[in-house]
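Undergrad: have a look at this prediction, sequence included:
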Amino acid sequence: MKAIVILLDSVNRHFLGLYGQALAHTPNIDRLAGRSVVFDNHWAGSLPCMPARRDLLTGRLNFLERNWGPIEPFDHSLGEVLRENGVYSHIVTDHYHYFRTGGENYVQQFDTYAFIRGQETDPWVSKVNRPARPAAFIGKYHPQYALNRTAFGKEDDFPSPRTLKEAAEWLEANKDEDQFLLWAEAFDPHEPFDLPKERLDPILTSYSGPEYMWPEYGVVDVPGSALAHIRDRYSRLLEMADHWVGKLLDVLDRHNLWKDTMVIFTSDHGYLLGEHNFMAKNYMPVYNEIARLPLIVHLPGGEQAGKRIQALTQSVDLYPTLLECFGIDPQLSCRNRLHGQSLLPLADGRTDKLRDELIFGYFGKNVNITDGEWVYFRSAAEPDNGPLHVYTAMPTTIGHAYGPAYIEDLTSVEAGRYLSWTEYPVYRIPGHVIKTKDQTQSFRQTGEHIKEHRLFHLREDPCQKHQVHDPAVEKRMMGKLTDCMRRHDAPAEQFVRLGLRADEQEGDFQ
């Protein structure tokens, strides 16, 4: 038995033909979908990048306990469980956050890993004299990426093509082996939306403005022509990633590996490209363009190919699915209680649902819930967003450790057995004393636009253009949210922060 996970970063599923709009031409993702089960109601859990990966690799939601951070020492990761059961794992990735402070212990859980250099601000190409920002340029500009960019010439010099090419080469070299997981993870189509000349030139014919490839996060603040151009760049970058995904699928074709290989395609989160007048992620409410993800699962031998599944599924479900794929009982083999459930009973028809609702969000921001019909964004009850603590045994976050420079009052930091689901002692750090390096990942409520509850009826308004004001439905969703948070081991303070009572049942809100 073999398994391959193909993870592309920041895929807005509306750009994929299999979800209806085909804003990008992705024949290889479509090709995989034709052999597979397609999940139509798949959702993110913890956001953004590293919290999403911790969900994927532990089978548990983490955004109720802490923000961006490492695999914790009390996590029982996918790689560890596979190794303990005789399954080899290898990751090929250009996602450089794995190698920054705040991204510890992820790739190290695999038996081996390959890191492809050069994405975004990866400190790779070294030069003391940093390049200056060009005069005709809008959006973000990072001198480190400008240096990295000097190492890219033709298309297969770019990091994501190199990543997927190396994954294909690894699979070719190990095609006759058994009992392995290949995790092929490309950073594209994450920004910067940079492209080789042959892919960029066709879309420059319709755009005459300043260079624009790296959008600012938040409210759209560029002319309409620039917005259209950045959407074109995103489409072309997704198409480039799709092309190289095809190289990996070619190996499966060439050696008929489809017969005994599970192949999963998905993303960590989505991305806004002008929808709701927002760009990117993090600052704004977690609209569907961010929260609803593509998920394609090829079962060995092509069983159930062409089936579409409407049941609610979530990123945490991949962990138990992969274990079951290798004949490993997720409940017996994992030391921690899982929040995810195997997708296989859905795929083969043993059940028609795994859950009635699910929750998702960023640490310290709105906690969001959907039951498939409604989606409800619940904000903090008080302006100070409290009470709120970071719970961690590894006090690092994006780009830095939580040391004296980032904690205003060190005497407020405590240690103890504060998490209900593990006996491992953790630091308990009050949220209001922490300074973050990147405010987009701050637990402080950033911007007035997220400091309110929101309710949308997904069946009638899938694009979430019209808020619904219905006290009865909101009460019902509050009850479901309370129950769901309890099932996901939420710290007691999270109920207080959101103005909910942890001891209330769903029926109490009717």
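TA: Everything's here; your move. Residues are numbered from 1 along each chain as shown.
Undergrad: drop to CA atoms for contacts and neighbour counts, all remaining ones
TA: Will do.
Undergrad: between the two ends of stretch 320-337, how far is it?
TA: Taking CA to CA, to the nearest Å, the first and last residues of stretch 320-337 lie 11 Å apart.
Undergrad: give me the buried positions along it.
TA: Judged by neighbour count using 16 or more other CA atoms under 10 Å, the buried positions of stretch 320-337 are 320-326, 328, 330, 334, 336-337.
Undergrad: residue 391 sits in which helix or strand?
TA: Taking DSSP states H and E as the criterion, residue 391 maps to strand 389-392.
Undergrad: report the buried residues of the longest helix seen in the chain.
TA: Secondary structure of the chain read by DSSP state H shows that its longest helix is helix 224-254. By neighbour count on 16+ other CA under 10 Å, the buried set for helix 224-254 is 226-252.
Undergrad: name the next helix or strand downstream of that helix, please.
TA: Tracing the chain C-terminally past helix 224-254 and defining elements by DSSP H and E, one meets strand 261-267 next.
Undergrad: packing partners of that next one?
TA: Applying 3 or more CA pairs under 8 Å, 6 or more residues apart in numbering; DSSP states H and E, we find strand 261-267 packed against strand 2-8, strand 292-298.
Undergrad: mind listing the helices for this structure?
TA: 27-34, 49-58, 78-84, 143-149, 159-173, 197-204, 224-254, 288-291, 318-325, 330-333, 344-347, 471-487, 492-497.
Undergrad: then this one, side by side with the first:
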Amino acid sequence: MRILLLDLDSLRPDHLGCYGYPRNTSPNIDRIAKEGVVFTNYYCSDAPCMPSRTALMSGRFGIHTGVAGHGGTAADMRRDGAIRGFEDRLKRESLPYVMREAGYKTATISTFADRHSAWTFNAGFNEVHNIGENGLESAHQVLPTALKWLEDNGQSDQWFLHLNFWDPHTPYRVPDDYGHPFAEEPLPEWLTEDVFRSHLQKDGQHSLKDMNELAKSHYSKWSRHGREIESYEDIRQIIDNYDCAIRYMDDHIGQVLSYLKRLGVLEETAILISADHGENLGELGIYSEHGTADQGTCRIPMIFRWPGGARGIINEGLHYHLDLGPTLADLVGARHPERWDGKSYADSITGVSGASDQGRDCLILTQCAHVCQRSVRFGDWLYIRSYHDGYHGFPKEMLFNLREDPYEQYNLAKERRDVCKEAVYLLNEWHDDMMSTMDSDIDPLWTVMKEGGPMHAEEYRSIKGQ
């Protein structure tokens, strides 16, 4: 089996055609989606970038690895300490190593480890390709390395390639000559002028006021971000350019798929399409960032096309991204490391008769880079508990009915105390289970709090002189 994992930074599922988006942002991704399983309730357990990818490749929650933020002690994975032998445990527990042990050549084409000094991310890979742009590269800069790797290895029997594109990550930096393909299309229906006006009044980090300051001090380096957002029509600077970044990336994904077809291996190659996290585009009144433990930040796409597997299936079960490790292990006959936290959904991929969505009863989501939050996703509900609001002005508790309010505009925490209490019970049950299965007695969320708060929030406070 050949396996291509497309890791598409900051990609929201609801801005893809295969998830119902009306704009034509993703024709190549959509084509793959029709040939596989599309997961509609797939979430990163820990957000944003560094905690998410650490959880994915280690197979363990951030509370177990110790990685919950982007700086301080909670940005370093806990080491084995006195029990460490000639090799540490991560080497043999990482997803790439498990694949390698099963006979796969493993490679990553990504600048992620360099960008975050997250060297543990590389554990288990045979090859690491870093083009050296620190996460600011566009798809056209990544593509030549990807095609060269496929030229050298694509027709081999067993390989696992992690290919990372960054284009939907702020700032949306598509080359000017690509144009503005969505300039004439309507904005999302929910983002009305009244909603925009209410967001324009919001203060704090990642608000429109904050984005306008960044347009002058930082984002003006990129031509698509130079204008301040003052009128309703100006919001296109964010929405259209985010969608343009997805389409630009999709074009280059199309070239990867075409190259696999030219090699004669496309139909025999598993194509997995996912992300490290999403991107808030108005949820909670914040924009162009992935700084919360909510639907906008933590819900991610997962499209799973497996040769000989299920086709044209929508899976609505609740899943973590770290469930990928056990799933792949089952699909290729590899072992499950004992400390992995994921649960396999392989039967949903192979199309086993009678297989359900194989989802979990609830998910617990953690964010400690911009805020300190833990959330509970269950039923139609998302409950968010803020321990540090990251200078966003969030209350301690927020509750949203995602079926009726998927863009998180109406906080029901005061009206539905019964649901909040159920969520807190689920959160406490999860926390008890995590703490009872840890090598350490320290929750990294509280490490972040004790060390002064989320790194990016403290950067914001310093800039504002608060």
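TA: That came through fine. The structure displayed is predicted, hence computed values, not measured ones.
Undergrad: any idea what the TM-score comes out to?
TA: The TM-score (TM-score structural alignment, normalised by the length of structure 2) is 0.74; 381 aligned residues with a CA RMSD of 2.8 Å.
Undergrad: what does residue 281 of structure 2 correspond to in structure 1?
TA: Aligned counterpart of residue 281 of structure 2 in structure 1: residue 273 (TM-score structural alignment).
Undergrad: just confirm its match contacts residue 233, I think it does.
TA: No - counting by CA atoms under 8 Å, residue 273 of structure 1 does not reach residue 233; the two are 10.7 Å apart.
Undergrad: so what sits against both of the two?
TA: Common contacts of residue 273 of structure 1 and residue 233 (CA atoms under 8 Å, 6 or more residues apart in numbering): none found.
Undergrad: nearest residue to residue 277 of structure 1 other than its sequence neighbours?
TA: Distance criterion CA to CA, 6 or more residues apart in numbering; nearest residue to residue 277 of structure 1, sequence neighbours excluded, is residue 220 at 5.5 Å.
Undergrad: what's the match for that neighbour in structure 2?
TA: Looks like residue 220 of structure 1 aligns to residue 208 there (TM-score structural alignment).
Undergrad: state the distance from the residue nearest to residue 371 of structure 2 when sequence neighbours are not counted to residue 460 of structure 2.
TA: Sequence neighbours aside, residue 390 is the residue nearest to residue 371 of structure 2 in space, at 4.4 Å (criterion: CA to CA, 6+ apart). According to CA to CA, residue 390 of structure 2 and residue 460 of structure 2 sit 9 Å apart.
Undergrad: and these two? Which one has more around it.
TA: Legend: neighbour count by other CA atoms under 10 Å for residue 390 of structure 2 and residue 460, higher for residue 390 (28 against 18).
Undergrad: test my guess that that one contacts residue 368.
TA: No - shown here, residue 390 of structure 2 and residue 368 do not form a contact pair, counting by CA under 8 Å, at 9.2 Å.
Undergrad: check the separation of the first and last residues in stretch 149-168 of structure 2.
TA: For stretch 149-168 of structure 2, the end-to-end distance is 23 Å (CA to CA).
Undergrad: tell me which of the helices and strands packed on strand 261-267 of structure 1 sits nearest to residue 428 of structure 1.
TA: Of all these, it is strand 292-298 that lies closest to residue 428 of structure 1, at 31.6 Å by CA to CA.
Undergrad: what lines up with residue 466 of structure 1 in structure 2?
TA: Match for residue 466 of structure 1 (TM-score structural alignment): residue 410.
Undergrad: count the neighbours of the residue nearest to residue 277 of structure 1 for me.
TA: By the measure other CA under 10 Å, the count of residues near residue 220 of structure 1 is 18.
Undergrad: I'd like to know how far it sits from residue 279 of structure 1.
TA: 6 Å.
Undergrad: neighbouring contacts of stretch 388-398 of structure 2?
TA: Contacts of stretch 388-398 of structure 2 (CA under 8 Å, 6+ apart): 203-207, 370-373, 383-387, 411-413, 449, 453-454, 456-458, 460-461.
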